[in-house]
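Asker: sequence and predicted model, in that order:
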Amino acid sequence: MRLYIGNIPYHATEGELEAWFAESGFALDSLTLMRDRDTGQARGFGFAEIYDDEVAQRAIQVCNNKDFMGRTLVINEARPRAGSGRSGGGFGGSKKGRGDKRRRQRYPGW
């Protein structure tokens, strides 16, 4: 299960947060703290993965609203971004119908 972790202190590192979870009794399978792509500054939230859903649910119950480096963490199941139903790039799709009529007029039997 993918977890959203919010209200992380900006100066916190992945290692410090992983250690905090370990002290709370939970091993994370992965952890990513989100950073501004231009400045590299921490954005105050991240995502963790715990492959066992039951363990992940317990981690949410135990760790949500707990203090980490002077801030109260918000931990819940990550949800997909709203409006992220994009299929990727904008240049794909069918070409059918683009110029076909004009082409048929110039080249009968095409």
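Answerer: Yep, that arrived.

Asker: all contacts plus neighbour counts: C-alpha atoms, from now on.
Answerer: OK.

Asker: helix, strand or coil: sort out Phe47 for me.
Answerer: Of the three states, Phe47 takes strand according to DSSP: H, G, I helix; E, B strand; the rest coil.

Asker: so which elements touch the strand or helix carrying Ala59?
Answerer: Counting by DSSP states H and E, the element that carries Ala59 is helix 53-63. In terms of contacts (3 or more CA pairs under 8 Å, 6 or more residues apart in numbering; DSSP states H and E), helix 53-63 is packed against strand 74-77.

Asker: ok, second structure coming up, stack it against the first:
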Amino acid sequence: MTIYVGNLSFQATEDDIRDVFAEYGEVTRISLPIDRETGKKRGFAFVDMAEEAREDAAIAELDGAEWLGRELRVNKARPRSDDGSAGGSGGIRSRNRTTRFSHNPL
């Protein structure tokens, strides 16, 4: 399973994201897409973890958490469709709750 992390601060780095998710278990891969035309981060990432139970815990805890001034959207990534898109965002939700998460690398 891959975790989708949306509404990321454009200042967030792969190391920052790894630090956050490492609190929940072993991170095996991070993808932080860059716009081809501008060379800037696109505001979302994908994270893979070694254990699905740890991924589920990270999703439950981090979805709706505020980090670097933005409310994260964290859920299971959807597989790409035949046209290359990942589909709509109808399943994204926000818990609007405060968490113990307060990592701020800046």
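Answerer: Yep, that arrived. No experiment lies behind these values; they were computed from the predicted model shown.

Asker: tell me roughly how far the helix holding Ala59 of structure 1 lies from structure 2 on average.
Answerer: Once fitted to structure 2, helix 53-63 of structure 1 is off its aligned match by 0.9 Å on average (mean CA distance after the TM-score superposition for structure 1).

Asker: what distance do you get for the residue most central in space within structure 1 to Met34 of structure 1?
Answerer: Closest residue to the average C-alpha location of structure 1: Phe47 at 6.2 Å, with CA atoms, centre = their mean. When distance is defined by CA to CA, to the nearest Å, Phe47 of structure 1 is 8 Å away from Met34 of structure 1.

Asker: and for Tyr51 of structure 1?
Answerer: From Tyr51 of structure 1 across to Met34 of structure 1, the span is 20 Å (CA to CA).

Asker: just Ala19 of structure 1 next, same as before
Answerer: 18 Å.

Asker: cool, Met69 of structure 1 as well?
Answerer: 18 Å.

Asker: same thing with Asp100 of structure 1?
Answerer: 47 Å.

Asker: neighbour-wise, which of the two wins?
Answerer: Met34 (14 against 11; other CA atoms under 10 Å).

Asker: now name the helix or strand holding the more buried one.
Answerer: Element membership for Met34 of structure 1 (DSSP H and E) is strand 30-35.

Asker: show residues contacting that strand.
Answerer: The contact list for strand 30-35 of structure 1, computed with CA atoms under 8 Å, 6 or more residues apart in numbering, reads 13-14, 18, 41-50.

Asker: any chance of JSON lines for those, columns distance to Ser84 of structure 1?
Answerer: Below are the contacts of strand 30-35 of structure 1 laid out as JSON lines (distance: CA to CA, whole Å):
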{"residue": "Thr13", "distance to Ser84 of structure 1": "28"}
{"residue": "Glu14", "distance to Ser84 of structure 1": "26"}
{"residue": "Glu18", "distance to Ser84 of structure 1": "28"}
{"residue": "Gln41", "distance to Ser84 of structure 1": "24"}
{"residue": "Ala42", "distance to Ser84 of structure 1": "23"}
{"residue": "Arg43", "distance to Ser84 of structure 1": "20"}
{"residue": "Gly44", "distance to Ser84 of structure 1": "21"}
{"residue": "Phe45", "distance to Ser84 of structure 1": "19"}
{"residue": "Gly46", "distance to Ser84 of structure 1": "18"}
{"residue": "Phe47", "distance to Ser84 of structure 1": "17"}
{"residue": "Ala48", "distance to Ser84 of structure 1": "20"}
{"residue": "Glu49", "distance to Ser84 of structure 1": "20"}
{"residue": "Ile50", "distance to Ser84 of structure 1": "23"}
